[in-house]
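[1] missing the sequence, but the structure's below:
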């Protein structure tokens, strides 16, 4: 069983969405965690757009990366440049992956425009997660 950590700045949107999809695609083949360099709470819009795609992340919590320093991770995935720069050292044979997704929480506009930005980022993360699992979790 592989251990996977998804890391972003506040563990509120991108890493939560990635955790949801990685768990969905990996099933019983991986333990998936998400954390932030800071904790901002899970964004309700992220919960909503994931529910729209059939993934329930409503019970997720915003966790700080320090909570997971003792877990032997196989993979650490950073989903924003800030997290990549601030990511702590994890001992062992840890494979690091990075993809900078735009922060949908910074979207401007009316409600529909903001929702559309969350969905756009969600869909990019979904593709990334599906490909990651196909290529790395066996």
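    In hand now; what should we look at? Please read all numbers here as calculations on a predicted model, not as lab measurements.
[2] use CA for all of it now, contacts and neighbours both
    Will do.
[3] now the terminal residues of stretch 22-32, how far apart.
    End-to-end distance of stretch 22-32 (C-alpha to C-alpha, to the nearest Å): 7 Å.
[4] residues of that stretch that come out buried?
    Under the neighbour-count criterion of 16 or more other C-alpha atoms under 10 Å, stretch 22-32 has 22-26, 30-32 buried.
[5] do the same with stretch 88-98
    Those would be residue 90, for stretch 88-98 by 16+ other C-alpha under 10 Å.
[6] try this one next to it:
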């Protein structure tokens, strides 16, 4: 399992892919984890940063990058995290051994009170943690 490389792909690369990136890196710092977006926003969603900070994972130093940056690299896994039916899931055209989809709702699209919106970030954060822990356990963890 040396030098596993995982790319997490989303549309905006500001929220879900960033949280997934933070979790996967926290499970095993030896994995090379990157995240990118097909329409990268160029910035992180501050609620996503706050939701991760609340559980002790700092993603504030992450960057929101275009998938173009990674097309020349080879990846062990490319994982898409878009969820909604109205959301076009990006396809990765680079070199990759395994393609997976682990979809989540986009909490940045939540509407309502501040409390409700925050609760959506927490719900999705916890779903991402569970989804990526399962992926890690089944595919990456040293057996």
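    Cool, the structure landed. Owing to the predicted nature of the structure, the values given are computational and were not obtained by experimental measurement.
[7] quick check: TM-score for this pair?
    Taking TM-score structural alignment, normalised by the length of structure 1 as the basis, the two superposed chains have a TM-score of 0.93; 135 aligned residues with a C-alpha RMSD of 1.2 Å.
[8] residue 100 is in contact with residue 121 of structure 1, correct?
    No - Residue 121 of structure 1 is beyond contact range of residue 100, at 10.7 Å (criterion: C-alpha atoms under 8 Å).
[9] pick out whichever of those two has more residues nearby.
    Neighbours per residue, other C-alpha atoms under 10 Å: of residue 121 of structure 1 and residue 100, the larger number sits with residue 121, 18 against 14.
[10] assign the counterpart of the more buried one in structure 2 to helix, strand or coil.
    Superposed on structure 2 with TM-score structural alignment, residue 121 of structure 1 falls opposite residue 124. Secondary structure assignment for residue 124 of structure 2 (DSSP: H, G, I helix; E, B strand; the rest coil): helix.
[11] so residue 124 of structure 2 sits right up against residue 103, yeah?
    No - counting by C-alpha under 8 Å, residue 124 of structure 2 stays clear of residue 103, with 10.2 Å between them.
[12] and the gap between the corresponding residue of structure 2 for residue 76 of structure 1 and residue 89 of structure 2?
    Counting by TM-score structural alignment, residue 76 of structure 1 lines up with residue 78 in structure 2. Going from residue 78 of structure 2 to residue 89 of structure 2 by C-alpha to C-alpha gives 12 Å.
[13] with residue 49 of structure 2 instead?
    Distance of residue 49 of structure 2 to residue 89 of structure 2, computed by C-alpha to C-alpha: 23 Å.
[14] grab the nearest non-local neighbour of residue 57 of structure 2.
    Leaving aside its sequence neighbours, residue 57 of structure 2 sits nearest to residue 22 (C-alpha to C-alpha, 6 or more residues apart in numbering; 6.7 Å).
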